[in-house]
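**Student:** model this:
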Amino acid sequence: MSSNIQTYRYDFRSDTLTKPTPAMLEAMINAQVGDDVYKEDPTIIQLEAYAAKLTGKEAAVFCASSTMSNQIAVRSHIITPPCSVICDDRAHIHRYEAGGMALFSQATTYSIHPKNKVYITAEEIKSNIIPYGDEHFPPTRLIEIENTLGGSIMPLEEMKKIYELAQSKDIPVHLDGARLWNVCAATQTDMKLWTSQVDSVNLCLSKGIGAPVGAILAGSSKFIERARLFRKMMGGGWRQAGVLAAAALVAIETIWPRMADDHRRAKELSEGLLKLGIPTIIPTDTNMVMADTSKVGLDVKKLSEECLKHGVKIRDSAPNMIRFVLHHQIEDEAIQIVLDSAKKTLNSQ
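**Tutor:** A predicted model of the protein is given here:
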């Protein structure tokens, strides 16, 4: 039987494309497991306790994915639907989670196009909050923020302003911190500094830190108790999942400390593209380069074909923009291949 699966030396499409390291695989083989639904899997218990400590929250729960984690978070915060959630227009919960919020939480989103084109502000959120009392509009029951978003960091000071506003309105704040690992690595700060400004946080384990599967949802004990109910409802009672938790623990220990290299390479790629006349749409703060190819009329499809000749896969679905995502299995060589390919493509047009 033939396979349609193709392999590449380097893949810039996403940091979800990493393969488990030998250390992760070894940990999975040797993992101590039990039944997680009965709260008897020791490796999951270890991971959840560690995540709660990292985030400074009372409790945490291991989920199958960031989408599941985010959807559980929204549903756990929203006690009495229908209502609305304020978020960035580019937010994952708004655009990339298959409309789950409408189905699971009976909620709609009021999305904001940030004026600074990088992150939403407390001022913008304040003007979009819908109070209870007008039967025409679903009241705001949750504020959701994302950090990073497109690889750019929302400043801590802005998060503080948003949280202060939310607390004054008695509205909880959920952080989609799928790549909060990158924020901490780039700023050399303690994770609790960021998570102290939200009521709940999602941490992806299968993106930048390279674990094969999973995400963490952290919050208060009461919140996580409710979250476990919805996790079970959504099919997340996954029994002997300690084999996956074991890989995640190794990823946090071994890959997170190396994340600065991803950011360095992203900066080098961003600067190299700029020299070719290709700027970025938003700042390259961490591991993503959002390149605007329209300035030089670069043919993205042709660039993709040129990169493939050298074993490099890039996104080519948008005609005027490329999202390059760096991770620990992309090396310095790959950056030069992309830059050389872009130069050759431009010269041939």
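**Student:** can we go C-alpha only for contacts and neighbour counts from here?
**Tutor:** Fine.
**Student:** using the three-state scheme, assign the most centrally placed residue in the chain.
**Tutor:** Nearest residue to the geometric centre of the chain (Cα atoms, centre = their mean): residue 178, 2.8 Å. Secondary structure, DSSP: H, G, I helix; E, B strand; the rest coil: residue 178 is coil.
**Student:** please apply the same query to residue 201.
**Tutor:** Applying three-state DSSP: residue 201 is strand.
**Student:** and it, how far is that from residue 175?
**Tutor:** 5 Å (Cα to Cα, to the nearest Å).
**Student:** tell me which of these two has more neighbours.
**Tutor:** Taking other Cα atoms under 10 Å, residue 201 and residue 175 do not tie; residue 201 has more neighbours (30 against 26).
**Student:** surely that one touches residue 218?
**Tutor:** Yes - counting by Cα atoms under 8 Å, residue 201 touches residue 218, with 5.4 Å between them.
**Student:** which residues touch residue 206?
**Tutor:** Neighbouring residues of residue 206 by Cα atoms under 8 Å, 6 or more residues apart in numbering: 15, 16, 65, 212, 213, 214, 215.
**Student:** now the common contact residues for residue 201 and residue 175.
**Tutor:** residue 195.
**Student:** what about the helices in the stretch 101-250 of the chain?
**Tutor:** 122-126, 156-168, 180-187, 191-195, 221-233, 242-254 (DSSP state H, counting those that start in this stretch).
**Student:** show me the one of those helices that comes nearest residue 297.
**Tutor:** Closest approach to residue 297 among these (Cα to Cα): helix 180-187, 31.3 Å.
**Student:** what's the distance between the closest one and the middle of its chain?
**Tutor:** Distance of helix 180-187 from its chain centroid, counting by Cα atoms, centre = their mean, to the nearest Å, is 12 Å.
**Student:** just the angle between it and helix 242-254, please?
**Tutor:** Using axes from the mean of the first three to the mean of the last three Cα atoms, to 10 degrees, the direction of helix 180-187 lies 10 degrees away from that of helix 242-254.
**Student:** for helix 180-187, packing partners?
**Tutor:** helix 191-195, helix 259-275 (3 or more Cα pairs under 8 Å, 6 or more residues apart in numbering; DSSP states H and E).
**Student:** which of the residues in it are buried?
**Tutor:** By neighbour count on 16 or more other Cα atoms under 10 Å, the buried set for helix 180-187 is 180, 181, 182, 183, 184, 185, 186.
**Student:** I have a second one here; can you model it like the first so I can compare?
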Amino acid sequence: MTEFELPPKYITAANDLRSDTFTTPTPEMMQAALEASIGDAVYGEDVDTVRLEQTVARMAAKEAGLFCVSGTLSNQIAIRTHLTQPPYSILCDYRAHVYTHEAAGLAILSQAMVVPVIPSNGDYLTLEDIKSHYVPDDGDIHGAPTRLISLENTLHGIVYPLEELVRIKAWCMENGLKLHCDGARIWNAAAQSGVPLKQYGEIFDSISICLSKSMGAPIGSVLVGNLKFIKKATHFRKQQGGGIRQSGMMARMALVNINNDWKSQLLYSHSLAHELAEFCETKGIPLESPADTNFVFINLKAARMDPDVLVKKGLKYNVKLMGGRVSFHYQVTRDTLEKVKLAISEAFDYAKEHPFDCNGPTQIYRSESTEVDVDGNAIREIKTYKY
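**Tutor:** I've put the predicted structure just below:
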């Protein structure tokens, strides 16, 4: 794999590994936005928005798609659409984004009880995990019957095995349950596994397909499903304030990468993560999960590493990190990878002499080492390298 060449002014993300959402629009995307349609998307009259929705829906073998401003919105309205008459519950992985990082949306928007499950294999839920936590609709008035299974692909960078998804789907059909996929990084899963989006679409009743994570678009997700489902989801999108007007500019920018060689871009980012994972294993630095795709999760608790020390070590080498989750994307350079290795190695060595008490919650999405400086609209980095 080779790096993807971009003019220097657009490579603000080359040293940013906080998330694969930190990619910046390319010149081709910027030009595409200038040429986009400017119809009213709320009324379904914007050509480029409709083109994006139909393109992604066809790729996922679904009848229709709905452009949403974020994966959080598309996930939450998908779940709300699947659920009808309470009481009901949904079942998901205990680490699932819909459960842990969407601001209690399931409780507030769907009033659903959530059954978070810890995978018995440590990586992904199996059918046996689901069966052992399933709440049947058997007439017992004390329970909230399971109506929906929500899975994430990838989760912690792990590609969900296709054969397990097929088993779960068959069981859901037998028991009248809906199956939703948080496909925030389903492009990564498709690229790494060789399983096309169409095949995933045949398994799930709905998929939230992100356009910004790894794919490089500045904003948005497309929710796909059948026509009846998307029509109702459109209603909930409007209710939640997600109905936007001239979204053609954003849609056209997203189509740039979708219509280009996105697989090569993603596989390049995966190769960087694989190399970092091998480096950590060689150094004896424990990892939380297999690095199947573009993520490396350092087990900070097992390593007794202070996440803030790790962030500061990154800043020492002009690399932006955020806790133990190291996220690669196609605009990260190999030079940045080498700097990340140095930062992680030094933080690990520091932890050996100064073990960190990790009994509290592990910081992943924030750190004390960066804050916003409104003067100049920039990120001010606190460079106090006493470590």
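**Student:** still on that earlier bit, let me have the helices of the stretch 101-250 of structure 1 in TSV, extended by distance to residue 339 of structure 1.
**Tutor:** Output for these, formatted as TSV (distance: least, Cα to Cα, whole Å):
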stretch	distance to residue 339 of structure 1
helix 122-126	38
helix 156-168	33
helix 180-187	24
helix 191-195	34
helix 221-233	44
helix 242-254	29
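**Student:** just curious, which of the contacts of residue 206 of structure 1 is nearest to residue 332 of structure 1?
**Tutor:** Among the contacts of residue 206 of structure 1, residue 15 lies closest to residue 332 of structure 1 (Cα to Cα), at 15.8 Å.
**Student:** can you pull the contacts of the closest one?
**Tutor:** Contacts of residue 15 of structure 1 (Cα under 8 Å, 6+ apart): 206, 207, 208, 210, 325, 326, 327.
**Student:** helix or strand: which one has the aligned partner of it in structure 2?
**Tutor:** The equivalent of residue 15 of structure 1 in structure 2 is residue 20 (alignment by TM-score structural alignment). For residue 20 of structure 2, there is no host helix or strand (DSSP states H and E).
**Student:** and residue 20 of structure 2, how close does it get to residue 27 of structure 2?
**Tutor:** For residue 20 of structure 2, the distance to residue 27 of structure 2 - Cα to Cα - is 19 Å.
**Student:** could you do residue 238 of structure 2 as well?
**Tutor:** From residue 238 of structure 2 to residue 27 of structure 2 the distance is 32 Å (Cα to Cα).
**Student:** go on, residue 116 of structure 2?
**Tutor:** Counting by Cα to Cα - residue 116 of structure 2 and residue 27 of structure 2 are separated by 42 Å.
**Student:** and for residue 171 of structure 2?
**Tutor:** Counting by Cα to Cα, the gap from residue 171 of structure 2 to residue 27 of structure 2 is 47 Å.
**Student:** and what of residue 148 of structure 2?
**Tutor:** Taking Cα to Cα, one finds residue 148 of structure 2 at 41 Å from residue 27 of structure 2.
**Student:** tell me which of the two has more neighbours.
**Tutor:** Remark: of residue 148 of structure 2 and residue 27, residue 148 carries more neighbours, 22 against 13, as counted by other Cα under 10 Å.
**Student:** what residue in structure 1 is paired with that one?
**Tutor:** Residue correspondence to structure 1 (TM-score structural alignment): residue 148 of structure 2 is matched to residue 142.
**Student:** what about the nearest residue to its match once chain neighbours are set aside, which SS state?
**Tutor:** Using Cα to Cα, 6 or more residues apart in numbering and skipping residues adjacent in sequence, the residue nearest residue 142 of structure 1 is residue 85, 4.9 Å away. What three-state DSSP gives for residue 85 of structure 1 is strand.
**Student:** now do the equivalent of residue 85 of structure 1 over in structure 2 against residue 226 of structure 2, distance only.
**Tutor:** Residue pairing (TM-score structural alignment): residue 85 of structure 1 is matched to residue 90 of structure 2. Residue 90 of structure 2 sits 20 Å away from residue 226 of structure 2, going by Cα to Cα.
**Student:** okay, those two: which has more neighbours?
**Tutor:** residue 90 (25 against 15).
**Student:** which residues of structure 2 does stretch 47-67 of structure 1 align to?
**Tutor:** Residue span in structure 2 matched to stretch 47-67 of structure 1, by TM-score structural alignment: 52-72.
**Student:** tell me the secondary structure at residue 318 of structure 2.
**Tutor:** Going by three-state DSSP, the secondary structure assigned to residue 318 of structure 2 is coil.
**Student:** how about the contacts made by it?
**Tutor:** Residues counted as contacts of residue 318 of structure 2 (Cα under 8 Å, 6+ apart) are residue 15.
**Student:** show me what it aligns to in structure 1.
**Tutor:** Matched to structure 1 by TM-score structural alignment, residue 318 of structure 2 sits across from residue 311.
**Student:** please apply the same query to residue 100 of structure 2.
**Tutor:** When structure 1 is aligned by TM-score structural alignment, the residue opposite residue 100 of structure 2 is residue 95.
**Student:** what's around the spatially closest residue to its match that is not a sequence neighbour, how many residues?
**Tutor:** Nearest residue to residue 95 of structure 1, sequence neighbours excluded (Cα to Cα, 6+ apart): residue 89, at 7.8 Å. Residues near residue 89 of structure 1, counting by other Cα under 10 Å, number 17.
**Student:** what sits against residue 89 of structure 1?
**Tutor:** 95, 111, 112, 113.
**Student:** which non-adjacent residue is nearest the aligned partner of residue 191 of structure 1 in structure 2?
**Tutor:** Residue pairing (TM-score structural alignment): residue 191 of structure 1 is matched to residue 197 of structure 2. In space, and not counting its chain neighbours, residue 197 of structure 2 is closest to residue 60: 4.8 Å by Cα to Cα, 6+ apart.
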